[in-house]
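**Student:** Predicted coordinates and the sequence they were generated for:
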Amino acid sequence: VVSSFDVWTGIVGIVKLGTPKVDESRLSEKDRQPLDNFSVYMGGRAGEKEIDAGLTWAFTKDEQGNLSKQRNAWRPFWRNETWNNAPAEKQFYWYPGDTVQMAVIVAGPGKLRLVIADATPQPKRVFQIEFDAKTFAPNTPRQFKRVNAIDQFGNEGKPVQPTKAEVTGAEWLQTILLRGAGADAKQLPMDKTRLTDMRCSSEKHIVVTATDAAKGAEKIDVYGTPKK
């Protein structure tokens, strides 16, 4: 979903993370890794630039620095001019069923801040970073978004490839748009009056069950192949 264009200063949500399932028949010839991946993220648009920031399904490293053979945890990323990841360290890994707070907030002229943390009173895992987002200038109308997606490697700009990959069990418990700065920012629920549903490629692939529309709360299951 995407917000209207306005002088929004950020988006904040609480999400229970879903469980990915890969399509074992769609593997790369090069490294035998799945050609589909998964992400749950926020971001925005100002001027002609789009920014993505949130969690992607990723490889992890163990205490000895050995890389996992498969992607097995949700890890922070942000994409501005380049793609960037949080360090491969256990304090920055989240797992299916974990509930996290995610925020993308204007941090100054041409700057955004990504914050991801356990959605608990005293979070043990917290990641935050400020990064360049040059078009997010003062008084520039901007749009914020919230996305649950299956991504296909090497397929940008092409038709979606058939896949049985899916990610199920995700639930947004609330989503808030911010207007204003700091402690004085107004918090407005991202309800139907402030958003556009952008389900691509079809509503059969992304099944949304509203749980509390006034809070911007809903369950989201994403299927590469729609369930009958």
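**Tutor:** It's in. Numbering: from 1, shown residues only.

**Student:** make it CA atoms for all contacts and neighbour counts henceforth
**Tutor:** Will do.

**Student:** Moving along the chain from the lengthiest strand in the chain, name the first helix or strand you hit.
**Tutor:** Identified as the longest strand of the chain according to DSSP state E is strand 166-179. The first helix or strand that comes after strand 166-179 along the chain, using DSSP states H and E, is strand 186-189.

**Student:** Pull out the buried residues from the longest strand of the chain.
**Tutor:** 166-168, 170-179 (16 or more other C-alpha atoms under 10 Å).

**Student:** Also stretch 123-134?
**Tutor:** Under the neighbour-count rule (16+ other C-alpha under 10 Å), stretch 123-134 has 125-127, 130-133 buried.

**Student:** another one to put next to it:
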Amino acid sequence: MNMALKMTSCLAFFCFCSCGNGKVTEDIVEEDPINTFFKDETRPFAQKCFDGAYYRKAVSGKDKWLGIGGTVVLPQIEFDENRKNPNKPGQYLDNPSVYLGGNMGGQETDIGLTWEVVKESGVVSQERKAFRPFMRRTAHISGQEENYANAPAEERYYWYPGEEVTISIQIVDDYKLKFIVDGAGKRFETDYECAGYKKGNIGEFKRVNAIDQVANEGKPVQPTQTLVKNSCWKETYLFRFYKDEVVKAPMHKGRFTDMRCPDSIYFDIDASEEESSKGSECITINGGGI
């Protein structure tokens, strides 16, 4: 490589990272918008934490996204034995979850996996023993009511700590999200009616790892020693329509707001630059602090 060409290459790389106060140059965008930024893509913005849980959220900017997906290793769990649920023997007041979701048309969704009870020989267990798919939506101005639903309590829909799954939600038809969990030889797939979600509408999508707390929504987090560790996202991507097809745009760190709530002291997030470029990271949440 001659010196002039080498210098041009170095300047191009520097400009990709640094020019325009953090904005990617138009030339780079035109070359590879899927892995950098689309020409008209809206950047993410700072958002405030909401009380009630310990959670790590990565949330996109508001744009014409069609959904979100990724591959994740489910976390290992160590519960705080001093936080048992007095109303439900065998259960705790902390509950881990790994989920996706979004906000479009004024409607919020949380869709993914939560630590749940199972059926054993036809009897519902007292303890929560596996991750099961769940779906939750808020009410919509159209009149659609809020809703919460679970996958059936069947062995084919149970996932366990350490298992790797691919999970996604995608607008496949107007007002309908396709939800898929696939991994460890099991698969759950369903369409979930969401009146606010329509192709071409502006909205945001999120990825969340959390320690939820029973009957604590909207309140300050309760002190706990519960540890939810080593949940590793291998990749995360946003669905978008580009050049007449739906593509998967990596949710790199320029495409999401990094939220660690209620405070960063409860989180250990590990990712190299290469891993960050494809939405990959390992997450540990420790209620006792890192």
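**Tutor:** Noted; the coordinates are in hand. All values derive from a computational prediction rather than experimental measurement.

**Student:** Tell me which of the buried residues of stretch 123-134 of the first structure fall in strands.
**Tutor:** Per DSSP E, those map to strands at 126-127, 130-132.

**Student:** Just give me the closest of those residues to Glu81 of the first structure.
**Tutor:** Nearest to Glu81 of the first structure among these: Asp132, at 8.4 Å, using C-alpha to C-alpha.

**Student:** Excluding chain neighbours, what is closest to that closest one?
**Tutor:** Lys111 (4.8 Å; C-alpha to C-alpha, 6 or more residues apart in numbering).

**Student:** Residue in the second structure paired with that neighbour?
**Tutor:** Taking TM-score structural alignment, the alignment pairs Lys111 of the first structure with Lys176 from the second structure.

**Student:** Its match: neighbour count?
**Tutor:** The burial count assigned to Lys176 of the second structure is 19, neighbours taken as other C-alpha atoms under 10 Å.

**Student:** ditto for Asp52 of the first structure
**Tutor:** Neighbour tally, Asp52 of the first structure, other C-alpha under 10 Å: 22.

**Student:** Need the counterpart of it in the second structure.
**Tutor:** Under the alignment (TM-score structural alignment), Asp52 of the first structure pairs with Asp110 in the second structure.

**Student:** Who are the contact partners of that match?
**Tutor:** Asp110 of the second structure sits next to 99-102, 135-137 when contact means C-alpha atoms under 8 Å, 6 or more residues apart in numbering.

**Student:** in the first structure, what residues pair with the longest helix seen in the second structure?
**Tutor:** The single longest helix within the second structure, with elements called by DSSP state H, is helix 3-18. On the first structure, no counterpart of helix 3-18 of the second structure exists by TM-score structural alignment.

**Student:** can you pull out the strands in the stretch 1-150 of the second structure?
**Tutor:** Secondary structure of the stretch 1-150 of the second structure (DSSP state E, counting those that start in this stretch): strands at 53-60, 65-73, 76-78, 94-104, 107-120, 123-137, 147-150.

**Student:** Any figure for the gap between the most centrally placed residue in the first structure and Asp31 of the first structure?
**Tutor:** When C-alpha atoms, centre = their mean is applied to the first structure, the residue found nearest the centroid is Tyr41 (0.9 Å). Distance, Tyr41 of the first structure to Asp31 of the first structure, using C-alpha to C-alpha, to the nearest Å: 26 Å.
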